[in-house]
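Asks: Sequence below, structure please.
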Amino acid sequence: MNKSSKIFVAGHNGLVGSAIVRCLKDKGYNNLVLKSHNELDLINQKDVDSFFIKEKPEYVFLAAAKVGGIYANEIYPADFIYENLMIESNVIKAAHDNKIRKLLFLGSTCIYPKFANQPIKENELLSGELEETNEAYAIAKIAGLEMCRFFKRQYGDNFISCMPTNLYGPNDNFDLNTSHVMPALIRKIHEAKVNNKKEVEVWGTGKPLREFLHVDDMADGCVFLMNNYDGEQHVNIGTGEEISIKNLALLIKKIVGYDGDIVFDSKMKDGTPRKVCDVNKLNELGWKYNIKLHNGIDNVYRWYIESTKK
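Replies: This is a model prediction of the structure:
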């Protein structure tokens, strides 16, 4: 990409998209096309087609998606599969029809099988059954990355895909009913501190192992791939490091400065037992993460406190 290239970031108001916008601006890219949901409904094929014909972006970061944690995925599976399939199908097809230079599709490591070999290599895709708690979302994301692969194979379109691990950062969703584990824990523990509660309840046993990547690192990795990778296979973006949910909760407790107890409700589902990416492919291309977990959580907690004051 040139600094003046016309770049469309789909989903620029979300956790992922806003980080990509920050990263692009920091690197001097100044010709960004940004549309809110009210301005452009990506589920509407006619609107998406009209947008591409009018704006003619050269590069597309497809970060728009309907996302949520275990609770949201279990309650709204039809919404998750429909909305995500429509968004990616409309944008990828319009990008092809309008002959854009390159598209990067962002998936999620939840696309991998529940009991995939660890650390998870890119070729583990479709090698086993999916985790049932986010199956609808995962199927939609798998369809998106396969669309990119098949459009590249049939038409030669330069469409690539990356699979970020569990992300956290500014602009995350802190709604306790729909958020992922990191923001949910930050909010629960912070509110317990403010309200002098003696304990915080966490769903599950605390035993599952997870990998967390700060969204600003993820964005930097995406821009790196857009400029340095043209392969057919998707690429994992992560740290290659893991932490148990229990230890994550204890780390957040320390950062927040909460003195109460963390208790675990083992009647609630844990989700996938272990999920950590093999990031050798991306490392060999020349990229590695920068923000350590403790520093990243401290950064997000400060952002959360400021956002609640507004």
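Asks: can we go C-alpha only for contacts and neighbour counts from here?
Replies: Fine.
Asks: Phe224 sits in which helix or strand?
Replies: Per DSSP states H and E, Phe224 falls inside helix 215-228.
Asks: ok, residues contacting the next helix or strand after that helix?
Replies: Using DSSP H and E, the helix or strand that directly follows helix 215-228 along the chain is strand 235-237. Applying Cα atoms under 8 Å, 6 or more residues apart in numbering, the external contacts of strand 235-237 come out as 109, 121-122, 161-165, 218, 221, 277-279, 281-282.
Asks: list the helices and strands the next helix-or-strand element following strand 235-237 packs on?
Replies: Next in sequence after strand 235-237, counting helices and strands by DSSP H and E, comes strand 243-244. With contacts taken as 3 or more Cα pairs under 8 Å, 6 or more residues apart in numbering; DSSP states H and E, strand 243-244 sits against strand 209-210.
Asks: Second input sequence below; structure requested for side-by-side comparison:
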Amino acid sequence: MNKDAKIYIAGHKGMVGSAIWRSLSAKGYQNLIGSTSKELDLREQQDVRDYMAQEKPDVIIDAAAKVGGILANNNFPYQFLMENMQIQNNLIDAALKTNVEKFIFLGSSCIYPKFAPQPLKEDYLLTDSLEPTNEWYAIAKIAGVKACQSIRKQFDKDYVSLMPTNLYGTHDNFDLNSSHVLPAMIRKFHEAKENGQTPVTLWGSGTPMREFLFVDDMADAVVFALENRLPDYLYNIGTGKDLTIKDLAETIAKIVGHTGEIIWDSEKPDGTPRKLMDVSKMHDLGWKHQIELEQGIEKTYKWFTENINDVKKVTI
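Replies: Below is the predicted model of the structure:
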């Protein structure tokens, strides 16, 4: 990939998009472009078409999405389905119509069936029913994967989909009404510590197993996909290692310094029992994660405390 290539990063201000921007900049890519939601509403088809026709990027990286945890997915199913389809479909279609040769689509491990064999292989897509608590987001992302696959098949363009496991890291969302489990735990344990080591109540039983990938590793995977023409249309991105939510909570509590009680609210849903990614396809091509979980949590907590007054929707 030419270092002068014009690369549009959708969602460049978010956790994933900003990490991709930093990674590309560090590798010498200078011609990076992005747009805030105020500058360009990706849900508006004609606006996206006009923008791409004017800017004419060589590459589009789609890191834009409406995201959230179980609570947000349950409360806003229509928005999670429709807005994600609007965003990705507008970008993919505009890319095709403006002859963008390379498109990298980012999804989520939730595209795979709820009770698929573990670890999750790319071949398990559409083999069974989804997890009900996030099926709206999953269906949208599956549509994006299939759109890119169809363009790859019909027009022979280098459109590829990367499905990350649970991502976390600097610039994450720490709003307790919409955040994912790991940043929510960081905030809860921090506030409990600041309030005199008060008890922390967490959702579910603590028994589900989850895999977590530091966002800088995800960004490196995107750069890898950018600089190589991957032979297939779909790749899992993760560590290939998981742990129970209970173990995650204890790890975060230790790093944060919370010594109070942890209470599990078993009346709340657990979600999928396990979501471990099979990342052998990416490993075989030469990509592997570099940052282990404890190191990543330490980096994230350090960033959280340093930016606590600036992080959106975080009030202590």
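Asks: So what's the gap between stretch 156-172 of the second structure and the chain middle?
Replies: Relative to the mean C-alpha coordinate of its chain, stretch 156-172 of the second structure is positioned 6 Å out (Cα atoms, centre = their mean, to the nearest Å).
Asks: and what of stretch 93-104 of the first structure?
Replies: Worked out by Cα atoms, centre = their mean, stretch 93-104 of the first structure lies 22 Å from the chain centre.
Asks: Span of it from start to end?
Replies: Counting by Cα to Cα, to the nearest Å, the length from the leading to the trailing residue of stretch 93-104 of the first structure is 13 Å.
Asks: Skip the chain neighbours and tell me the closest residue to Lys56 of the first structure.
Replies: The shortest distance from Lys56 of the first structure to any non-neighbouring residue, by Cα to Cα, 6 or more residues apart in numbering, is to Asn98 (7.1 Å).
Asks: Now do Ile186 of the first structure against Gly17 of the first structure, distance only.
Replies: The span separating Ile186 of the first structure from Gly17 of the first structure equals 22 Å under the rule Cα to Cα.
Asks: Oops, could you answer that again for Glu39 of the first structure instead?
Replies: Glu39 of the first structure sits 16 Å away from Gly17 of the first structure, going by Cα to Cα.
Asks: Those two: who's more crowded?
Replies: In this view Glu39 of the first structure and Gly17 are compared by other Cα atoms under 10 Å, and Gly17 has more residues nearby, 24 against 10.
Asks: tally of neighbours for the residue nearest to Asp216 of the second structure when sequence neighbours are not counted?
Replies: Spatial nearest neighbour of Asp216 of the second structure, chain neighbours left out: Ala19 (5.8 Å); criterion: Cα to Cα, 6+ apart. The criterion is other Cα under 10 Å. On that basis, Ala19 of the second structure has 22 neighbouring residues.
Asks: distance of the aligned residue in the first structure for Ala19 of the second structure from Leu285 of the first structure?
Replies: Residue pairing (TM-score structural alignment): Ala19 of the second structure is matched to Ala19 of the first structure. Taking Cα to Cα as the measure, Ala19 of the first structure falls 22 Å from Leu285 of the first structure.
Asks: next one: His214 of the first structure
Replies: His214 of the first structure sits 20 Å away from Leu285 of the first structure when distances are taken as Cα to Cα.
Asks: The two: who's more crowded?
Replies: Taking His214 of the first structure and Leu285 together and counting by other Cα under 10 Å, His214 has the greater number of neighbours (26 against 12).
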